[in-house]
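[1] Predicted model and sequence follow; I will ask about them next.
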Amino acid sequence: MIRILLADDQHLVRAGLRMLCDSAPDMEVVGEAENGREAERLAEQVHPDVVVMDLNMPGVDGISATGRILAQRPSTRVLVLTTFGDDDHLYPALTAGACGFLLKDAAPTELLDGIRKAAAGESPFSQAVLQRLVRRAVQAREVTPAPVRGLTARERDVLRLVGEGFTNAEIAERLHIGITTVKTHITALMAKTDSPNRVRLALVAGTAEL
């Protein structure tokens, strides 16, 4: 069971998120916070696996709360869920230690999938956000990718689509292969490119010649 703490200053948003999470058989909402300070306090009390964190909250904001929660409980996963997908919010949140970044216009299934990925140690990102990360890395030349050698033609196809921000299901549909096959290719790609997670793999894809 994935233990979830919701942090958002809007009661209706929290209520909707609770209903969504409670509808999933593998999730349990163990607390709700309306600001960053309350999120810090509850994280110490209820020990969540995943904190679904808004960024713009009164008092202590979500970015500050993320850093403080992870300083006390580094095993906790903080998944940002926000209206704002601009760089002024994205990069400070990632620097604070957030493991993923989803926008509030995400589909309910995308959010539930993102929470599961966060709990499993992965880094869920909205497609538009991931694409911007790749573009910025390429433009700023901040990423020096591992040499991409020994890839099969299919692995190159999968890598290219990962770099464009597509999910496993979308990749499977586009390439007419099974999701399990996509996962197998991604595991192989991570090993071949020395990428510890999907975000790093996407950055490699964005700077490699495929």
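    Now that the structure is in, tell me what you want to look at.

[2] going forward, measure contacts and count neighbours with C-alpha atoms only.
    Noted.

[3] ok, which stretches of this structure are helices?
    Ranges of helices in the chain, per DSSP state H, are 11-22, 36-46, 62-72, 87-96, 108-119, 127-140, 153-163, 168-175, 179-193, 198-207.

[4] Tell me how far the third one lies from the chain's centre.
    Spelled out, that is helix 62-72. From the chain centre to the centre of helix 62-72 is a distance of 16 Å (CA atoms, centre = their mean, to the nearest Å).

[5] Please compare the first structure with the one that follows:
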Amino acid sequence: MVTTVFVADDHPLLLHGLTDLIARDPDFLVVGSAQDGTAAMAMIQRDIPDVAVLDISMPGLSGLDIAAEIARQGLATLCVLLTVGASQAQLYDAVAVGVAGIVFKETAVEALLRCLHRVAAGGRWLPAEIVGEAVQNEASRRTRWQELSSRLTKREMEIARLVVANKPTGQIAFDIGISKGTLKIHMNNIYRKLEVASRAQLSQLAAGQIGLSAGSGFPDQSGLENPAGDA
């Protein structure tokens, strides 16, 4: 049975190369392609391909955004993400939304085809030596944020959110209607409660987490595999 595949990448030459590579394999049928995430999402919703190969970073919607939306809508399309150098947070989120595969662009093109064959057969292609470590590290950071941020008052959380948004100190004081001196007191309390020593450390700890509840779940790592070990 032929597996239908949709491909999205914002680099035209790479997009053409990927579609040509996949189309040459008789087990796959490329049913569409796009150079931006918004167009890709619309076409996936319309055609419901078996597999969507998505650049993790694209204009409009990222591949990660699309994978999350596909999961939210309960579409049957399985997602394979392409990346040059995804952050630990991106890899964590990818596993959390249930992507079927992650392929690094610097690997041999054969790796993508092997990944697609694995995914089409109902498996996953998530290199444990990279994804596993990222998920563990990111889970630890998020757990630490959830535990420490529960110490913050509502006002302190508001200030922390503005710090993570990279607002200047003077702007933060103006936005919430307090003096710079009062803000400094709040900042010292925030640093103490979060066990950090600077705005940079606060931002690193809280990145992507402000507004998430302590009950947020962590992705299941049991399916992480080592594709390199396959025959």
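    Perfect, I can see it now. Being a predicted model, the structure only gives us computed values, none of them experimental.

[6] circling back: pipe the helices of structure 1 into CSV and attach mean neighbour count per row.
    Below are the helices of structure 1 laid out as CSV (neighbours: other CA atoms under 10 Å):
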stretch, mean neighbour count
helix 11-22, 15
helix 36-46, 19
helix 62-72, 21
helix 87-96, 16
helix 108-119, 19
helix 127-140, 18
helix 153-163, 19
helix 168-175, 16
helix 179-193, 16
helix 198-207, 23
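
[7] Same list, the ones you listed, but as TSV with distance to residue 3 of structure 1 please.
    Converted to TSV, the helices of structure 1 look like this (distance: least, CA to CA, whole Å):
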stretch	distance to residue 3 of structure 1
helix 11-22	10
helix 36-46	9
helix 62-72	15
helix 87-96	21
helix 108-119	9
helix 127-140	25
helix 153-163	29
helix 168-175	25
helix 179-193	26
helix 198-207	23
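
[8] of all those, which lies closest to residue 78 of structure 1?
    Of all those, helix 62-72 sits nearest to residue 78 of structure 1, with 6.7 Å by CA to CA.

[9] Counting by contacts, list what the closest one packs against.
    Judged by 3 or more CA pairs under 8 Å, 6 or more residues apart in numbering; DSSP states H and E, the packing partners of helix 62-72 of structure 1 are helix 36-46, helix 87-96.

[10] switch the cut-off to 10 Å
    Packed against helix 62-72 of structure 1, as judged by 3 or more CA pairs under 10 Å, 6 or more residues apart in numbering; DSSP states H and E, are the following elements: helix 36-46, strand 50-53, strand 77-82, helix 87-96.

[11] circling back to that earlier point, how about the helices of structure 1, which one is nearest residue 146 of structure 1?
    It's helix 179-193; of the helices of structure 1, that one is closest to residue 146 of structure 1 (CA to CA) at 5.4 Å.

[12] Read off where that closest one ends up in structure 2.
    Under TM-score structural alignment, there is no match for helix 179-193 of structure 1 anywhere in structure 2.

[13] same thing with stretch 77-92 of structure 1?
    Counting by TM-score structural alignment, stretch 77-92 of structure 1 corresponds to 78-93 in structure 2.

[14] Distance from the chain centre to the matching stretch, please.
    With CA atoms, centre = their mean, you get 5 Å for stretch 78-93 of structure 2.

[15] Next, the distance between the ends of that stretch.
    15 Å (CA to CA, to the nearest Å).

[16] With stretch 93-104 of structure 1 instead?
    First-to-last residue span, stretch 93-104 of structure 1, CA to CA: 16 Å.

[17] Check stretch 79-95 of structure 1 too.
    Stretch 79-95 of structure 1: ends 13 Å apart by CA to CA.

[18] For the host helix or strand of residue 156 of structure 2, buried residues please.
    Assigned by DSSP states H and E, residue 156 of structure 2 belongs to helix 154-164. Going by neighbour count (16 or more other CA atoms under 10 Å), the buried part of helix 154-164 of structure 2 is 156, 157, 159, 160, 161, 162, 163, 164.

[19] Which elements pack onto that helix?
    helix 133-149, helix 169-176, helix 180-194, helix 199-206.

[20] before we move on, the earlier item: with respect to residue 81 of structure 1, which of the helices of structure 1 lies nearest?
    Taking these one by one with CA to CA, helix 108-119 is closest: 8.7 Å.
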